[in-house]
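Asker: How does the following fold in three dimensions:
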Amino acid sequence: MRETVPGESAVTIDRTAYEALPFSARCREIWRRGDHLLIGVSPGNSYFSHRRISELIRWGSEFFERIDIVHADLHVEAQFAAFGYTAEHARRRAAKEVKATARRIARGAEEAGEPDNVRAHALSEFTGHPAYGRLHHQVVDALRTDREFREAAEGMARGFLAARMDEGLAPNELQLAAGLQYIAAELPFFLDTPALLGVASSVSCYHIELPLTPVLFGRDEGLRAAPGQAYAVVRPAAPPLSAPAGLRARAA
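Answerer: Next comes the predicted model:
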């Protein structure tokens, strides 16, 4: 369940562009420190156009000393294979999606003026990092031993895989396993970005609340985020409501 602060249901940072909803009071405090914002981008996700990335960079730079954008490039091929692609076709499709994602990020950063406080990485760059190895091992172990965590991870995988499936279909066992493998590779950045990037604290953001958010940021036992790690939903701000034309005319 989302934690709230008396008199304040959510923090709205800048309603002219995007709004931020930190998950809990602790997440809100980390947000206010303004140390670091992490933007994770998945291949094939049309939400993260180059224009969106450019807007997020400009908007986030107003509140954070540093921004890192990490795009997933691990286990993408395995997902295509699980959907019946041949090994060669899966490799080519995965490479195409990953390259297109990297290009969108580069173009977004360019349109934002390539600020000095913004860096971009492929997820594979971290596989040799000791902290990444430790965190990934914890994720894999939790998938095996922590029922609440696994159920939430499976829900997250199903939501991700739905974009690759016809409406109304559910992933089979092989497809779900590929989705979990992909998500497990990303989760170290939801657990402890400070350990991976050497920042004092960090906010991981996405435009929706993920099934794993209350597990990693809202419970007191099992696998959960490090003290310096926060999560926030960051989404385009809703336009202000205006009165119908007739009412505006009468008011005038």
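
Asker: all contacts plus neighbour counts: C-alpha atoms, from now on.
Answerer: Fine.

Asker: got the end-to-end distance for stretch 161-181?
Answerer: One end of stretch 161-181 to the other measures 12 Å (CA to CA, to the nearest Å).

Asker: Residue 205 looks like it's in a strand, true?
Answerer: Yes: counting by DSSP: H, G, I helix; E, B strand; the rest coil, residue 205 falls inside a strand.

Asker: Now do the strands in this protein.
Answerer: Using DSSP state E, the strands of the chain run over 18-22, 36-41, 66-71, 118-122, 202-206, 229-236.

Asker: Going by neighbour count, which residues in the fourth one are buried?
Answerer: So the one you mean is strand 118-122. Across strand 118-122, burial judged by 16 or more other CA atoms under 10 Å covers 118, 120, 121, 122.

Asker: who's in contact with the residue nearest to the third one when sequence neighbours are not counted?
Answerer: Read it as residue 121. Distance criterion CA to CA, 6 or more residues apart in numbering; nearest residue to residue 121, sequence neighbours excluded, is residue 70 at 4.8 Å. By CA atoms under 8 Å, 6 or more residues apart in numbering, the contact set of residue 70 is 38, 39, 40, 41, 120, 121, 122, 123.

Asker: Could you also give me the structure for this next sequence, so I can compare it with the first?
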Amino acid sequence: MGKTLIQQRRGKGKSPLYVVPDHFSAGKVEFRPLDAKETDGAVKGKVVEILKDSAHYAPLMKVKYETGEEVLLPAVEGIYVGKEVYSGAAAPIEVGNVLPLKFIPEGTKVCMIELRPGDCGKLARSSGTYGIVLQKTEKYVLIKLPSGKTKKIHPLARAMIGVVAGGGRQEKPFVKAGNKYYWMKAHHKLWPVVSAVAKNAADHPFGGKHKRNKGKVTPLPKHGYPIKYGYYGSRKTGRGKGGATVGTKKKS
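Answerer: Down below sits the predicted model:
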């Protein structure tokens, strides 16, 4: 009897081998909750530690605020342990500070950008990434994203000034498969990915050394168990020989 496909074993609640190892992470990376202290002024904090974990590609900085809160944020270029940072509308325009977009000058590089005020940062979080404040209006702030696209964001959405550290991380080649293996293992990634036709017959419907031109299993149950091959609820199967071609008329 054949084995269950890898993409089926990776489903929710299945094999623990493919569960995300949350215990590898230093914690959740997000801004402190938005409150009146930030909207009316600024909260002072201090960078107490710069750390790295396998769950995030960018280095992280631990910030402890005067309110007693501790948060993890992406470390920006130029940050250091002991630097004072501020979060709020009255914060100065300096690297590492968090402000609403309406108070950030045009042309400033920002990261950890909120999509909506109070969502604690969703955009430009990976190593070496940043957005640029292009234009400000009363209704929105136009941001150029790392992908090159522009997006209109609420003026009260917060962002951190600076570029996420760790840029150029992908420039160093792996050179050999052994380095790639240990890197992928440290990040708990599925690697290498073997093609279906290269597997054994028990591991995949396309596996086995005989008959390399594998056809799709047709048809499959329309409301059956979800699998990654074949056709679902086919109206017809086969080559479709004969009959009039679409867009042509029969001669009388």
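
Asker: Any idea what the TM-score comes out to?
Answerer: Aligned and superposed, the two chains score 0.21 in TM-score terms (TM-score structural alignment, normalised by the length of the first structure); 94 aligned residues with a CA RMSD of 6.2 Å.

Asker: Could you point out the longest helix of the second structure?
Answerer: If you go by DSSP state H, the second structure has its longest helix at helix 177-186.

Asker: what's that helix packed up against?
Answerer: The helices and strands touching helix 177-186 of the second structure, judged by 3 or more CA pairs under 8 Å, 6 or more residues apart in numbering; DSSP states H and E, number zero.

Asker: which residue ranges form the helices in the first structure?
Answerer: Here the first structure has its helices, by DSSP H, at 25-33, 50-61, 76-82, 87-111, 130-145, 147-162, 173-186, 188-191, 193-197, 213-218, 245-251.

Asker: Identify the single longest strand in the second structure, thanks.
Answerer: strand 42-51.

Asker: Give the other helices and strands that it contacts.
Answerer: Strand 42-51 of the second structure packs on strand 60-65, strand 84-88, going by 3+ CA pairs under 8 Å, 6+ apart.

Asker: Let me know the angle separating that strand from strand 60-65.
Answerer: Orientation check (axes from the mean of the first three to the mean of the last three CA atoms, to 10 degrees): strand 42-51 of the second structure against strand 60-65 gives 150 degrees.

Asker: and strand 42-51 of the second structure, which residues are buried?
Answerer: Going by 16+ other CA under 10 Å, strand 42-51 of the second structure has these buried residues: 42, 43, 44, 45, 46, 47, 48, 50.

Asker: residues near the residue lying closest to the third one once chain neighbours are set aside, how many?
Answerer: Among residues not flanking residue 44 of the second structure along the chain, residue 86 sits closest, at 4.6 Å (CA to CA, 6+ apart). By other CA atoms under 10 Å, the residues close to residue 86 of the second structure number 25.

Asker: now do residue 218 of the first structure
Answerer: Residue 218 of the first structure is flanked by 17 other residues according to other CA under 10 Å.

Asker: how close does it sit to residue 245 of the first structure?
Answerer: On the measure of CA to CA, residue 218 of the first structure and residue 245 of the first structure end up 44 Å apart.

Asker: now do residue 27 of the first structure
Answerer: 41 Å.

Asker: Also residue 28 of the first structure?
Answerer: As for residue 28 of the first structure, its distance to residue 245 of the first structure is 38 Å (criterion: CA to CA).

Asker: Residue 216 of the first structure too?
Answerer: Distance from residue 216 of the first structure to residue 245 of the first structure, by CA to CA: 46 Å.

Asker: neighbour count winner among these two?
Answerer: residue 216 (23 against 9).

Asker: was I right about that one contacting residue 191?
Answerer: Yes: between residue 216 of the first structure and residue 191 a contact is recorded at 7.4 Å, counting by CA atoms under 8 Å.

Asker: what about residue 99 of the second structure, which SS state?
Answerer: Three-state call for residue 99 of the second structure (three-state DSSP): strand.

Asker: mind checking how far it is from residue 71 of the second structure?
Answerer: 16 Å.

Asker: was I right about residue 65 of the second structure contacting residue 48?
Answerer: No: in terms of CA under 8 Å, residue 65 of the second structure does not count as a neighbour of residue 48; the distance is 10.0 Å.

Asker: residues touching residue 64 of the second structure, list them.
Answerer: 45, 46, 47, 48, 70, 71.

Asker: what about 10 Å?
Answerer: 44, 45, 46, 47, 48, 49, 70, 71, 72, 84, 85 (CA atoms under 10 Å, 6 or more residues apart in numbering).
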